[in-house]
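K.L.:
Mind folding the following:
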Amino acid sequence: MPNSTTGDFTVERRIAADHFGRALRADVQAGLTENPKTLPPKWFYDARGSMLFDRITRLPEYYLTRAERMVLRANAERIAELTAAHTLVELGSGSSAKTRILLDALTAGGTLRRYAPLDVSESALIAAAESLAAAYPALRITATVADFETDLALPDASDAPRLVAFLGSTLGNLDPEQRAAFLGRLRQALTAPGDALLLGVDLVKDPARMLRAYDDGQGVTAEFNKNLLTVLNRELDSDFDPGAFDHRAIWNEEDERMEMRLRARLTHTVKIPTLDLTLDFLRGEDLRTEISSKFRREALEPELTQAGFTLEHWWTDQQERFAVLLALPA
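P.N.:
Take a look at the predicted model:
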């Protein structure tokens, strides 16, 4: 894919023009013909979905973003001291809102030379990079448009050591097999001396608190969840009626994860002409749109070990709602 220079940063595009269309069609074909029906959460984030999620992060019930930010603020100086990173890589960077905490600490520590955000949304990358380029004029910013699930696209080791930040508990959107594959690929990519992984994960806690975070009183999360159907209608010419589904947040105790679902309010049929699909929904049938695993240290540490990482530091907020951990290649 071609590179471009915009302002004081560069953008590398590693996604083909038809990537999203092909990926969406493949996910819908596979997920909606399963029993139970499922779709991955990455399709939430069109322009409207991203706006709604930004609103969610500011809701009183949604503790995750605030808790993670608190942990980062309390420990950023220590993270900078421990890693002495020359390059900060951020996977799924989005708006890079929390990134400034790390950038400030690494800049103050005198080691940082480069910030390398990676995201599937080119518009989000450019907006964030423009803002950061103005705030950190001495920093080299190299943005990459890529899908980290299939292409990690880490910058080379010329500016090592590299600190890879994977925040927001996005790891929880992957099932155990996907997590193992992702962490394994990440470990294989971190080969330079001093490379490190900074991971943000939501922790197991009172289910009532987690349920409120995924089913807020204002109905923003419900609107966010149903917007997925609008995305399918627009992109695949389907005829989903968002009003025919109810938003549901479920605590799956056995797998220790939150699940978001869309539950059919009545028996009906949906057509997706682009895929020549006709789907029958029974009243009360669920379409699972997201999993969000919650973690315990004693369970996550063996996953990291299996992937080839050593857990070095584990920091939480005072209420132990959220953890930020530092892991090194073993």
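K.L.:
CA atoms for contacts and neighbours, from now on please.
P.N.:
Fine.
K.L.:
where do the helices sit along the stretch 1-150 of the chain?
P.N.:
19-31, 47-57, 63-83, 99-108, 122-135 (DSSP state H, counting those that start in this stretch).
K.L.:
One more: the stretch 201-330 of the chain?
P.N.:
Under DSSP H, counting those that start in this stretch, the stretch 201-330 of the chain gives helices at 207-214, 220-236, 297-307.
K.L.:
Please give the structure of this sequence too, so both can be compared:
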Amino acid sequence: MNVHVAVQTQAHRLDSNTAAFARDVLDGLTKPQKELSPKYFYDDTGSELFVEITRLPEYYPTRTELGILRDRAAEIAALIPPDAAIVEFGAGATTKIRLLLAAHQVAAYVPVDISGDFIITQAEALQRDFPQLAVHPLAADFTKPFALPPAVRDLPKVGFFPGSTIGNFEPQEARRFLESARDILGRGARMIIGVDLEKDENVLVPAYDDAAGVTGKFNLNLLIRINRELGADFDLSAFAHRAIYNRDQHRIEMHLVSLRDQSVHLFGERIGFRAGESIHTENSYKYSLERFRALAQQAGWTPARCWTDADAMFSVHAIETNGSRV
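P.N.:
Here you go, the predicted model:
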């Protein structure tokens, strides 16, 4: 970000989280291929829209992963010490963690997400249904190092990262995230991770470009958030959602495509768009079992167990740090 923009953000007296958002947006929109980080999808509206996406008929990952978690709940729960704290990275709706909590009693649950209000609401509902569970919601950017609540620091740790969110990271970023999670959870920790598997393009593309247009609303909500929180002037009618499959990179890409030549203004900066130019908002990498295991090993984890559905659409992996045994 240039000096002019830095002065502008200071003049607007943004808090630290909003200032980081502003820096990331301005840096991303001034790259040759404009981009925005998918972690900023999840304001309250974005979180609600994503819950709606998970219920769509085209969106197979959630129902397939839920099936694995239901069918294998006892096996997965057997890997979790009874006095453990489960730390969920990027926690959203509590549907998946409830399956594990119903199968196995643990001491504490720490949902971590950048959308603080949403996870607090979810945590309060979970606490009512599991009154014996100590729930410690934590508003933090889970993609960066953060400190766990003091109440759980001495407990055995199990990370929980469902939903194939690992696929939103570039491979080198995924490795750094797994390294960071290993450091946060500490020696002897385990982690349960959902990983979407490679499959036919005709299944993948509709999952990210549904007939009802909910994913398009989810994608465009990022521009609404930038307008609201940073004072930009994006014209929502001048952008369209697009999902494409990049076969060489093993990933689905989401873009917001400019429908005409236009300019957007943010903190005194003029950002030009050509007709057809896009903002790259998300990748969703699809892995083979072997490629994900190799990634985990590169990040200092040891693959322990793996479960898939009958059609090999999705996988749930258990990995462990040195010093733990399954």
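K.L.:
TM-score for the pair, please.
P.N.:
Remark: TM-score between the superposed chains equals 0.90 [TM-score structural alignment, normalised by the length of structure 2]; 307 aligned residues with a CA RMSD of 1.6 Å.
K.L.:
how about CSV for the helices of the stretch 201-330 of structure 1, with distance to Arg113 of structure 1 and mean neighbour count added?
P.N.:
CSV is the format used below for the helices of the stretch 201-330 of structure 1 (distance: least, CA to CA, whole Å; neighbours: other CA atoms under 10 Å):
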stretch, distance to Arg113 of structure 1, mean neighbour count
helix 207-214, 37, 18
helix 220-236, 37, 20
helix 297-307, 28, 15
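K.L.:
Would you format those as JSON lines with distance to Glu177 of structure 1 included?
P.N.:
Formatted as JSON lines, these follow (distance: least, CA to CA, whole Å):
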{"stretch": "helix 207-214", "distance to Glu177 of structure 1": "24"}
{"stretch": "helix 220-236", "distance to Glu177 of structure 1": "25"}
{"stretch": "helix 297-307", "distance to Glu177 of structure 1": "10"}
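K.L.:
and of the helices of the stretch 1-150 of structure 1, who's closest to Leu163 of structure 1?
P.N.:
Relative to Leu163 of structure 1, the nearest member of the helices of the stretch 1-150 of structure 1 by CA to CA is helix 63-83, separated by 7.1 Å.
K.L.:
what sits up against that closest one?
P.N.:
57, 98, 101-102, 105-106, 109, 161, 163, 168, 194-196, 200, 202, 213, 315-317, 321-324, 326 (CA atoms under 8 Å, 6 or more residues apart in numbering).
K.L.:
same deal with stretch 224-232 of structure 2?
P.N.:
Residues from elsewhere that reach stretch 224-232 of structure 2 (CA under 8 Å, 6+ apart): 18, 22, 43, 233-234, 236, 264-267.
K.L.:
now, which of those residues sits nearest Tyr285 of structure 2?
P.N.:
Nearest to Tyr285 of structure 2 among the contacts of stretch 224-232 of structure 2, with distances taken as CA to CA, is Asp43, at 22.8 Å.
K.L.:
Provide a list of residues in contact with the closest one.
P.N.:
Each residue near Asp43 of structure 2 by CA under 8 Å, 6+ apart is listed here: 115, 225.
K.L.:
Tell me how far Glu282 of structure 2 lies from Ala78 of structure 2.
P.N.:
34 Å (CA to CA, to the nearest Å).
K.L.:
okay, those two: which has more neighbours?
P.N.:
Glu282 (24 against 13; other CA atoms under 10 Å).
K.L.:
which residue in structure 2 lines up with Glu235 of structure 1?
P.N.:
Using TM-score structural alignment as the criterion, Glu235 of structure 1 maps onto Glu229 of structure 2.
K.L.:
Let me fix that, I meant to ask about Ile291 of structure 1.
P.N.:
So, by TM-score structural alignment, Ile291 of structure 1 is matched to Asn283.
K.L.:
what about that match, how many residues close to it?
P.N.:
Neighbour tally, Asn283 of structure 2, other CA under 10 Å: 24.
K.L.:
still on that earlier bit, turn the helices of the stretch 1-150 of structure 1 into CSV, columns for distance to Thr144 of structure 1.
P.N.:
Formatted as CSV, these follow (distance: least, CA to CA, whole Å):
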stretch, distance to Thr144 of structure 1
helix 19-31, 15
helix 47-57, 19
helix 63-83, 23
helix 99-108, 16
helix 122-135, 8
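K.L.:
how about the ones you listed, which one is nearest Phe224 of structure 1?
P.N.:
helix 47-57 (5.8 Å).
K.L.:
Return the list of helices and strands in contact with that closest one.
P.N.:
For helix 47-57 of structure 1, the elements it packs on are helix 63-83, helix 220-236, judged by 3 or more CA pairs under 8 Å, 6 or more residues apart in numbering; DSSP states H and E.
K.L.:
got these as a markdown table, with distance to Pro155 of structure 1 columns?
P.N.:
Output for those, formatted as a markdown table (distance: least, CA to CA, whole Å):
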| stretch | distance to Pro155 of structure 1 |
| --- | --- |
| helix 63-83 | 17 |
| helix 220-236 | 32 |
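K.L.:
Relative to Ala129 of structure 1, which of those helices is closest?
P.N.:
Comparing these by CA to CA, helix 63-83 comes nearest, at 19.9 Å.
K.L.:
Now the closest one on structure 2. Mean distance?
P.N.:
The superposed helix 63-83 of structure 1 is, by mean CA distance after the TM-score superposition for structure 1, a mean 1.1 Å from where its aligned residues fall in structure 2.
K.L.:
So which of the helices of the stretch 1-150 of structure 1 is nearest Gly284 of structure 1?
P.N.:
helix 19-31 (18.0 Å).
K.L.:
Give me the residues contacting stretch 108-120 of structure 1.
P.N.:
Counting by CA under 8 Å, 6+ apart, 77, 80-81, 84-94, 103, 106, 125, 139-148, 153, 155, 159 sit against stretch 108-120 of structure 1.
K.L.:
Over to stretch 191-200 of structure 1?
P.N.:
Under CA under 8 Å, 6+ apart, the answer for stretch 191-200 of structure 1 is 68, 83, 85, 157, 160-170, 190, 322-329.
K.L.:
And stretch 196-204 of structure 2, by the same measure?
P.N.:
When contacts are defined by CA under 8 Å, 6+ apart, stretch 196-204 of structure 2 is touched by residues 58, 61, 164, 167, 245, 250, 252, 285-289, 312-315.
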